[in-house]
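How does the following fold in three dimensions:
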Amino acid sequence: MATKRPRRQAVSTCPCGLAETYEGCCGRFHRDEAAAPTAEALMRSRYSAFVRRDEPYLLRTWHPRTRPGRLDLDPGMRWTGLEILATTDGTPFHTTGTVTFRASFRGGTLHERSRFERVDGAWVYVDGDFPAA
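I've put the predicted structure just below:
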């Protein structure tokens, strides 16, 4: 008689595209256990928050002067991947930075150059523009 092996629970990688689990990657930022150390890390965590529809995190990491009162996240939107195209500044030694990225969703892509600043030591999203493809 064969013995059954316990099934391994599938561990999913983080939606941001890094080869880490969600819990160990963007999840710790979403749970407010740590702050994103760079503008790129914040960008990745915000993408993951869009994937997971985490409106409180998105609002919390938006610059107070540009933050909307609320978000209307489309429940039918299915994000499928993130590609970081370029970063400028945005390290722990900077106060501003930009991240240019392409986010894919079912049916298309979003290409944006996002601007980030530090507020009280934490990186926040300011705004973005849409460069020509």
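
CA only for contacts and neighbour counts going forward, please
OK.

residue boundaries of the strands in this structure?
Under the criterion DSSP state E, the chain contains strands at 79-89, 96-105, 108-119, 122-129.

Among those strands, which comes closest to Arg67?
strand 122-129 (7.9 Å; Cα to Cα).

what's the single longest helix in the protein?
The longest helix of the chain (DSSP state H) is helix 39-52.

what inclination does that helix have with respect to strand 79-89?
160 degrees (axes from the mean of the first three to the mean of the last three Cα atoms, to 10 degrees).

which strands and helices sit next to helix 39-52?
helix 26-30, helix 55-60, strand 79-89, strand 96-105, strand 122-129 (3 or more Cα pairs under 8 Å, 6 or more residues apart in numbering; DSSP states H and E).

And these: which comes nearest Cys16?
Here strand 79-89 is closest among the helices and strands packed on helix 39-52 (Cα to Cα), at 6.1 Å.

which helices and strands does that closest one pack with?
helix 39-52, strand 96-105.

List the buried residues in it.
Trp79, Thr80, Gly81, Leu82, Ile84, Thr87, Asp89 (16 or more other Cα atoms under 10 Å).

Next, work out how far apart the nearest residue to Gly128 once chain neighbours are set aside and Ser12 are.
The spatially closest residue to Gly128, leaving aside those adjacent along the chain, is Ser114, at 4.1 Å (Cα to Cα, 6 or more residues apart in numbering). Distance from Ser114 to Ser12, counting by Cα to Cα, to the nearest Å: 27 Å.

another one to check against the first:
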Amino acid sequence: MAGKRAPRARACPCGSPTYARCCGPLHDGRPAENPPALMRSRFSAFALDLSDYILRTWHPDTRPALLQSDPGMRWVRLEVLETTGGTLFDAEGTVTFRAHFRDNGTPGVLDEKSRFVRHNARWVYHSPM
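All right, here's what the predicted structure looks like:
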């Protein structure tokens, strides 16, 4: 699915001022430097309906076969609350976040602590903890 690409000059869905300097390069193939960067880029990919990117950055042991787009779901804001590990010398890290959404106009919040691991020398999402 191609998704709705954000214009490069616009704000990034993850909250950064510029998509082109934040999640855009990761969506185009640059590896995330750490789990929080990958978390932000995955949130933005959900907001932009970039299911190929979401699947590509999901560990193969836990990745679903496909993602179904929900036209009524709109991801609106991300808060990264805490991170652990994920440094140059770590093999895994965690990101605790709060993702705000609207489901057919009704506001909601997803709170999760996510596990990220290195796979083939890249950070990938593994699973919730």
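
that older thread, mind checking which of the helices and strands packed on helix 39-52 of structure 1 is nearest Gly17 of structure 1?
strand 79-89 (6.3 Å).

tell me how far the closest one is from the chain's mean position?
10 Å (Cα atoms, centre = their mean, to the nearest Å).

Same question for stretch 45-56 of structure 1.
Averaging C-alpha positions (Cα atoms, centre = their mean) puts stretch 45-56 of structure 1 6 Å from its chain's average.

for stretch 39-52 of structure 2, same thing?
For stretch 39-52 of structure 2, the distance to the chain centre is 5 Å (Cα atoms, centre = their mean).

which residue numbers in structure 1 go with it?
Using TM-score structural alignment, the residues of structure 1 aligned to stretch 39-52 of structure 2 are 43-56.

cool, and stretch 76-83 of structure 2?
Going by TM-score structural alignment, stretch 76-83 of structure 2 sits over residues 80-87 in structure 1.

dump the residue contacts of the closest residue to Val80 of structure 2 other than its chain neighbours.
With Cα to Cα, 6+ apart as the criterion, Val80 of structure 2 has its nearest non-adjacent residue at 4.4 Å, and that residue is Phe97. Contacts here follow Cα atoms under 8 Å, 6 or more residues apart in numbering; on that basis Phe97 of structure 2 touches Leu78, Glu79, Val80, Leu81, Glu82, Asp111, Glu112, Lys113.

Just to check, Val126 of structure 1 is in contact with Pro68?
No: using Cα atoms under 8 Å, Val126 of structure 1 makes no contact with Pro68, being 11.1 Å away.

Please say which of these two ends up with more neighbours.
Val126 (19 against 10; other Cα atoms under 10 Å).

Now the spatially most central residue of structure 2: closest residue in space that isn't a chain neighbour?
Centroid-nearest residue in structure 2: Arg42, 1.3 Å away (criterion: Cα atoms, centre = their mean). In space, and not counting its chain neighbours, Arg42 of structure 2 is closest to Ile54: 6.0 Å by Cα to Cα, 6+ apart.

One more: Thr38 of structure 1?
Thr91 (4.9 Å).

And that neighbour, how close does it get to Val51 of structure 1?
24 Å.

Among the two, which residue is more densely surrounded?
Taking neighbours as other Cα under 10 Å, Thr91 of structure 1 and Val51 compare with Val51 leading, 19 against 16.

Which residues are in contact with the more buried one?
By Cα under 8 Å, 6+ apart, the contact set of Val51 of structure 1 is Pro15, Arg78, Trp79.
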